[in-house]
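Chemist: Predicted model, plus sequence, below.
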Amino acid sequence: MLRAYFQASRAPRYSLLFALPLLIFYQILAALAPAGPGGMGVRNGADVILESVFIWLAGAWGPRLFMVCLIGAGAWLVARDVRAHRDLSPAVLGGMLLETVVLSLVFGVVVGGLTAALLGTPPPPMTVGFTDQLGRWTMLMLSLGAGIYEELLFRVVLVGLLAWGANKLLGWRPLVAGIAATVLGALIFSAFHYIGPLGDRFDRFTTCSCCSAKPPFAMLGAMKSHLVKLVVLASVVAVGACSKKRTRRAEVVECSSISLDAKGTTLCLVQLYKWKLPDAQKTAEARAHELDSLKTFQEDSVWGLSAAKHKRDFQACQRGTEPLNNCLLVAGWPLHRVRHTTDSMWNAALPQHRRELQACMAKRDFNLSSCLTLYYKWDSDRALETADSVTRARLGR
């Protein structure tokens, strides 16, 4: 009976139909998901990579072409299998659901145990970047995408190509080629999770977790060839992992929101949530760095949206008679960008400024800072600082 179930559940009429609700739910959530940090749309990274091939081929129609090809290939496989086998038993679908839930629990324990055994410590809090900026539905969408598209890209396409290349091009035996492809695929799969602003924060835990997760999934697929149950299993494990991280993540987010710096966040975590001091300090520092990175990313994104206006402001201020820094400030530029721009221009014309300084120093009867300001349009702050430096240098002789 079990052999008949396993054989039937491999068939496209069951396996692909079993994964279809996940694909539909993912696409609905992706369409409804709000923008992420910096106003970016949020999608699963493997989905974006697969779509980019079709965008390269068909331009703006690439995502639609990708979805048509994906659904069309699945529908063709299901239709061909249904014509050959007319039966479609709900009991098999129910058994697949039960098997997926059981395997997800087992694999969650296995992967967590492997990671803890490799590191010798339990997983640290807060391993996903920017999760406080994403809603629960967006996190669910990304987890579903991980089960669908990451398995398709990394286990089916990548590991399959690596194993084929090792076997056909290098002449390795199928078993050796499969093991090598699985290990290399696990490393690439782990590195993939650090790409982009929504990537994981790089640490030993995330690397070992991703690497240790890949071989068990690959072994399951090799033993049973249940690709689509693997997809559902990966989705359930991903959802469970994100939910577990979310609990401690919420504590970190709450403490950082009511604290002014990393020390305040550390104190909050220790006193309010009974964290151990070393873990609290490490997490608070990482949270402070994350917030700084997010702030910089958002500011740069907003600034880039008005790049044309900023260029016009800069050109107009260069043509005007008012000092450049004052003009840019009046135009609405932030002080740090004004300083960066003026310093860059100053350094680019440094030889000319040296000649101007030497010319003013030669005029003994003229105040140095006034000369630099009146004759060469130096801004008053820089002229005063330069005059003070020259005076101190003369007195020190």
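Modeler: That came through fine. Since the model is a prediction, treat every value here as computed from it, not as a measurement. Numbers count the residues shown, from 1 in each chain.
Chemist: C-alpha from now on. contacts and neighbour counts both.
Modeler: Noted.
Chemist: how far away is residue 64 from residue 316?
Modeler: Applying CA to CA, to the nearest Å, the value for residue 64 to residue 316 is 44 Å.
Chemist: do the same with residue 137
Modeler: Remark: distance between residue 137 and residue 316 (CA to CA) = 46 Å.
Chemist: Residue 214 now?
Modeler: Distance from residue 214 to residue 316, by CA to CA: 57 Å.
Chemist: neighbour-wise, which of those two wins?
Modeler: Neighbours per residue, other CA atoms under 10 Å: of residue 214 and residue 316, the larger number sits with residue 214, 21 against 15.
Chemist: show me the residues around that one that make contact.
Modeler: 182, 185-186, 189 (CA atoms under 8 Å, 6 or more residues apart in numbering).
Chemist: Can you flag the buried ones in those residues?
Modeler: The neighbour-count test (16 or more other CA atoms under 10 Å) marks 182, 185-186, 189 as buried among those.
Chemist: re earlier: residue 267: which of the contacts of residue 214 is nearest?
Modeler: Nearest to residue 267, judged by CA to CA, of these is residue 189 at 36.3 Å.
Chemist: ends of stretch 31-50, how far apart?
Modeler: 17 Å.
Chemist: Give me the residues contacting stretch 193-201.
Modeler: Residues contacting stretch 193-201 (CA under 8 Å, 6+ apart): 37, 127-130, 202, 206.
Chemist: another structure for you, compare them:
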Amino acid sequence: MGSEAAANEQDKVPAKSDAWTDLGLTLPIFLLYHLGVVFLPVRNAADPVTAELAALAKNSLPTYAGLTVLVGIAFVVVLAATGQKKALEGKRFALIAFEATLYAILMRFAGAYAVGSLPLAVEASAQTRGVFTGVVMSMGAGFYEEIAFRVGLFGLGALLFKAVFSAGATRFVITAAWAVVAAVAFSAWHYVGALGDSFDVASFVFRAVCGLVLTAIFVFRGFAPAVWTHALYDVWAMVLHG
């Protein structure tokens, strides 16, 4: 009887998202960004897709929009063909939005705690952006920066350490240290290039802590929750506090 109750409790605990679920749950963010960014003079620096789609569309806005929608349809077809249509259930989007909102709030205060106060000026450069620009760029940052820093930088490094080191304290310590390196790289990214912010120690530490939180979400909950958390946090910072 006790074991049955425990099993029922475990069924209530949401599992870490798998690759198919991640594909479905991040589709709205992907589409919102790509359908919106074409109207802006900038795009996320980690985005390698927009320029290629625009070139393929020969800079025709209707063609670009059509290609973007086709990409979305292709995602849906793949999910349906592989029996993963449940990844597109409406309740899943509502749940991940709620979960990500909680993570975004916790991440905000974790970063604030690290620098000693709640630094609303951390995203000061976003104050010159309108609502549309802020939302679109937030979606792009959530999607592409999570691919670059959580999946690419941290994820590939963690896989390498898993292959090289046997399970144990050594691998854990090295992976944890790599998570810090990836978080620092993520923070530094925001100060690079013509559109980068002016360097500030408080905002650098704040973003590094956010990077660590996003890495923890990626490790324990999956890619889609990390994307949604990043995107919703940026909407908060760029639009609601903008």
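Modeler: All right, it came through fine. Here the structure is a predicted model, which is why all the values come from computation and not from measurement.
Chemist: And residue 24 of the second structure? What does it align with in the first structure?
Modeler: Residue pairing (TM-score structural alignment): residue 24 of the second structure is matched to residue 17 of the first structure.
Chemist: Counting neighbours, what do you get for the residue nearest to that match when sequence neighbours are not counted?
Modeler: Of all residues not flanking residue 17 of the first structure in the chain, residue 78 sits nearest, at 7.7 Å (CA to CA, 6 or more residues apart in numbering). Here the number of neighbours of residue 78 of the first structure (other CA under 10 Å) works out to 19.
Chemist: which helices and strands sit right next to the helix or strand hosting residue 78 of the first structure?
Modeler: Assessed by DSSP states H and E, residue 78 of the first structure sits inside helix 62-84. Applying 3 or more CA pairs under 8 Å, 6 or more residues apart in numbering; DSSP states H and E, one finds that helix 62-84 of the first structure makes contact with helix 12-32, helix 45-58.
Chemist: Quick one: work out the angle between the longest one and helix 62-84.
Modeler: Relative orientation of helix 12-32 of the first structure versus helix 62-84 (axes from the mean of the first three to the mean of the last three CA atoms, to 10 degrees): 160 degrees.
Chemist: average gap between helix 12-32 of the first structure and the second structure?
Modeler: Superposed on the second structure, helix 12-32 of the first structure shows a mean distance of 2.1 Å to its aligned residues (mean CA distance after the TM-score superposition for the first structure).
Chemist: which residue lines up with residue 159 of the first structure in the second structure?
Modeler: So residue 159 of the first structure corresponds to residue 154, using TM-score structural alignment.
Chemist: Is its match in a helix, a strand, or coil?
Modeler: helix (DSSP: H, G, I helix; E, B strand; the rest coil).
Chemist: Equivalent analysis for residue 167 of the second structure, please.
Modeler: coil.
Chemist: Count residues in the vicinity of it, would you?
Modeler: 11.
Chemist: Ok, residue 55 of the second structure next?
Modeler: Residue 55 of the second structure: 11 surrounding residues under other CA under 10 Å.
Chemist: In terms of helices and strands, where is it?
Modeler: Assigned by DSSP H and E, residue 55 of the second structure falls in helix 50-56.
Chemist: List the buried residues in that helix.
Modeler: 50, 53-54.
Chemist: Could you dump those into CSV and include distance to residue 41 of the second structure?
Modeler: Listed next are these as CSV, based on distance: CA to CA, whole Å:
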residue, distance to residue 41 of the second structure
50, 12
53, 16
54, 13
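Chemist: tally of neighbours for residue 170 of the first structure?
Modeler: As a burial measure, residue 170 of the first structure scores 10 neighbours (other CA under 10 Å).
Chemist: what's the answer for the one 3 residues further on, then?
Modeler: Other residues within reach of residue 173 of the first structure, judged by other CA under 10 Å, total 12.
Chemist: repeat for residue 94 of the first structure
Modeler: So residue 94 of the first structure, with other CA under 10 Å, has 12 neighbours.
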